[in-house]
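A.B. asks: For reference, the sequence and a predicted model appear below.
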Amino acid sequence: MTPILFYGVPSGCSFGSIVALEWLGQPYRLCRIEMPEMVTAEAYRRINPVGETPTLRTASGDFLSESMAILNHIGARGVDQGLGFAQGTRDFDRLNQALAFLNTTFFGAYVPLWHALEHGSEGMEKQVLVEFGRSRVRKAHADLSAMLGDRPWLLGQQRTLADAYFIGIARWNEYHQAIDRREFPNLQRLYDKLEADPAVAFAHAIEDQRPATSTGGFLGEVSFDAALDREPVAA
């Protein structure tokens, strides 16, 4: 089977998995999941009981959820490209450490801000959530900037899945304006470099439903129903 990534819009963290699949260069398809309507529906919960994106239907037909698990799955297929590393090696441990930080601290810093935005918080509740979120986002950026230092990529001289995941979350600051990223020049440098990457441009175009040019193995989008078939047909 051709792997299919069920990606969430608007602005799902699945963005990073799209970038990673483009970098991998192997055949894959995409299935668009509107949030919150489709992602919370019974049909989607049959493949992901948590009702969140992303979900990956693997080449063997299994359904895999959670960004960190999906990225590690992609990484295992991309060892030759340096996207991932063999388990038990120092580089594998370093990649997992970076992904864990991004998946918990960096992602989690934005949770109060998303809650305030999506649940219509007003008055004191909104003020508390926003102030708390901004303080967490600032600390997460400071910590990540220290981890990055003056290296070109999060793990060093070569881009990895950590950089793909980073850009999918870092763009959330454009919504919330929690910090001025220019206060963290190392992160701004990495952000700008990734935004200029063809795979990132492709992922933005896919989300926005604009013409998208793949430099990877993208074979087209499929409907949700077709994605559950063994031999899906492009929508």
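C.D. replies: Okay, I see it.
A.B. asks: rest of the way, CA atoms for contacts and neighbours
C.D. replies: OK.
A.B. asks: If you count neighbours, what's buried in stretch 189-199?
C.D. replies: 190, 191, 194, 198, 199 (16 or more other Cα atoms under 10 Å).
A.B. asks: next one: stretch 77-84
C.D. replies: 77, 78, 82, 83, 84.
A.B. asks: With secondary structure and distance to residue 62 added, can I get those in a markdown table?
C.D. replies: Shown next, in a markdown table, are the buried residues of stretch 77-84 (DSSP: H, G, I helix; E, B strand; the rest coil; distance: Cα to Cα, whole Å):
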| residue | secondary structure | distance to residue 62 |
| --- | --- | --- |
| 77 | helix | 16 |
| 78 | coil | 19 |
| 82 | coil | 25 |
| 83 | coil | 22 |
| 84 | coil | 21 |
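A.B. asks: take a look at this one as well, against the first:
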Amino acid sequence: MKLYYTPGACSLSPHIALKESGLPHELVKVDLKAKKLATGEDFNTINPKSQVPALALDSGELITEGPVIVQMIADKAADKKLAPAQGTAERYRLQEWLNYISAEIHKTFSPLFNPLISDDAKKVFRDRVTGKFSYLDGKLGGQDYLMGQQFTVADGYLFTMLKWADRVGLDLSGMKNLMGFKDRVGARPAVQAALQAEG
């Protein structure tokens, strides 16, 4: 498998999942601004969506969209328990978390990275995403991870979003459950390995 990634992008989530899974993989760095690989190859010829992450399977198929990729990785390494078994109530709960992070948090960050959006408009999005994090802070009370005591691929995705919060200077320090979660996930050897590999 090949993971097409960009340092600091949401591709960190499947990168963490791959490190946690122990599955053999290759990393291919993408310059998203230029839409080029280090070889000079046009990334659009690989993924016409022009986005990371993208996971190239050994079969030649390309899978895109982070929440789908991380579930595929988890299923390929079922013994690691990175996702509950398909068809169980717990699996649907995992999908609920992945969708919440994707739709409510990930997409709310997009305007904060756009230099053309006014500071007044950015304040609206900062307040909105802070509210979403506050909800998660409450849900993490009394448990180590989103699904309880077991780390799953949803935790790697949430950790990635918390790294983005740092990048845009969002102060979440008052959210003790969330900060404890960030520290726990950040201390995991696989997460450290992914962060180190991305520089």
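C.D. replies: The structure has been received and is ready for your questions. Since the structure is predicted, the reported quantities are computational estimates derived from the model, not experimental observations.
A.B. asks: What would you report as the TM-score here?
C.D. replies: Taking TM-score structural alignment, normalised by the length of structure 2 as the basis, the two superposed chains have a TM-score of 0.92; 197 aligned residues with a Cα RMSD of 1.7 Å.
A.B. asks: ok, for residue 70 of structure 2, nearest residue in space, not its chain neighbours?
C.D. replies: Computed as Cα to Cα, 6 or more residues apart in numbering, the closest residue to residue 70 of structure 2 that is not its neighbour in sequence is residue 14, at 5.3 Å.
A.B. asks: Just list the residues touching that neighbour, thanks.
C.D. replies: 53, 66, 69, 70, 73, 153, 156, 157 (Cα atoms under 8 Å, 6 or more residues apart in numbering).
A.B. asks: what about 10 Å?
C.D. replies: Each residue near residue 14 of structure 2 by Cα atoms under 10 Å, 6 or more residues apart in numbering is listed here: 3-5, 20, 53-55, 65-74, 153, 156-157, 160, 194.
A.B. asks: what do you get for residue 111 of structure 2?
C.D. replies: Residue 111 of structure 2 neighbours (Cα under 10 Å, 6+ apart): 117, 118, 121, 122, 123, 124, 125, 126.
A.B. asks: counterpart of stretch 156-170 of structure 1 in structure 2, which residues?
C.D. replies: Per TM-score structural alignment, the counterpart of stretch 156-170 of structure 1 in structure 2 is residues 148-162.
A.B. asks: circling back to that earlier point, which of the contacts of residue 14 of structure 2 are buried, as a PyMOL select command?
C.D. replies: In PyMOL, this line selects whichever of the contacts of residue 14 of structure 2 come out buried by 16+ other Cα under 10 Å:
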select buried, resi 3+4+5+20+53+54+55+65+66+67+69+70+71+72+73+74+153+156+157+160+194
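A.B. asks: helices or strands next to the longest helix seen in structure 1 in the packing?
C.D. replies: In terms of residue count, the longest helix belonging to structure 1 (DSSP state H) is helix 123-148. Here helix 123-148 of structure 1 touches helix 90-101, helix 107-109, helix 111-118, helix 173-176, helix 185-195, going by 3 or more Cα pairs under 10 Å, 6 or more residues apart in numbering; DSSP states H and E.
A.B. asks: Would you enumerate the residues in contact with residue 138 of structure 2?
C.D. replies: Taking Cα under 10 Å, 6+ apart, one finds 175, 176, 177, 178 in contact with residue 138 of structure 2.
A.B. asks: among those, which recur in structure 1?
C.D. replies: Here is what carries over to structure 1 from the contacts of residue 138 of structure 2, by both residues aligned by TM-score structural alignment, their matches' Cα atoms under 10 Å: 175, 177, 178.
A.B. asks: distance of the corresponding residue of structure 2 for residue 25 of structure 1 from residue 67 of structure 2?
C.D. replies: Residue pairing (TM-score structural alignment): residue 25 of structure 1 is matched to residue 22 of structure 2. In this view, residue 22 of structure 2 and residue 67 of structure 2 are 18 Å apart by Cα to Cα, to the nearest Å.
A.B. asks: same deal with residue 139 of structure 2?
C.D. replies: Residue 139 of structure 2 is 20 Å from residue 67 of structure 2, by Cα to Cα.
A.B. asks: The residue located most distally from the centre of structure 2 and residue 21 of structure 2, how far apart?
C.D. replies: Computed with Cα atoms, centre = their mean, the residue of structure 2 farthest from its C-alpha average is residue 120, at 27.2 Å. Per Cα to Cα, residue 120 of structure 2 is found 42 Å from residue 21 of structure 2.
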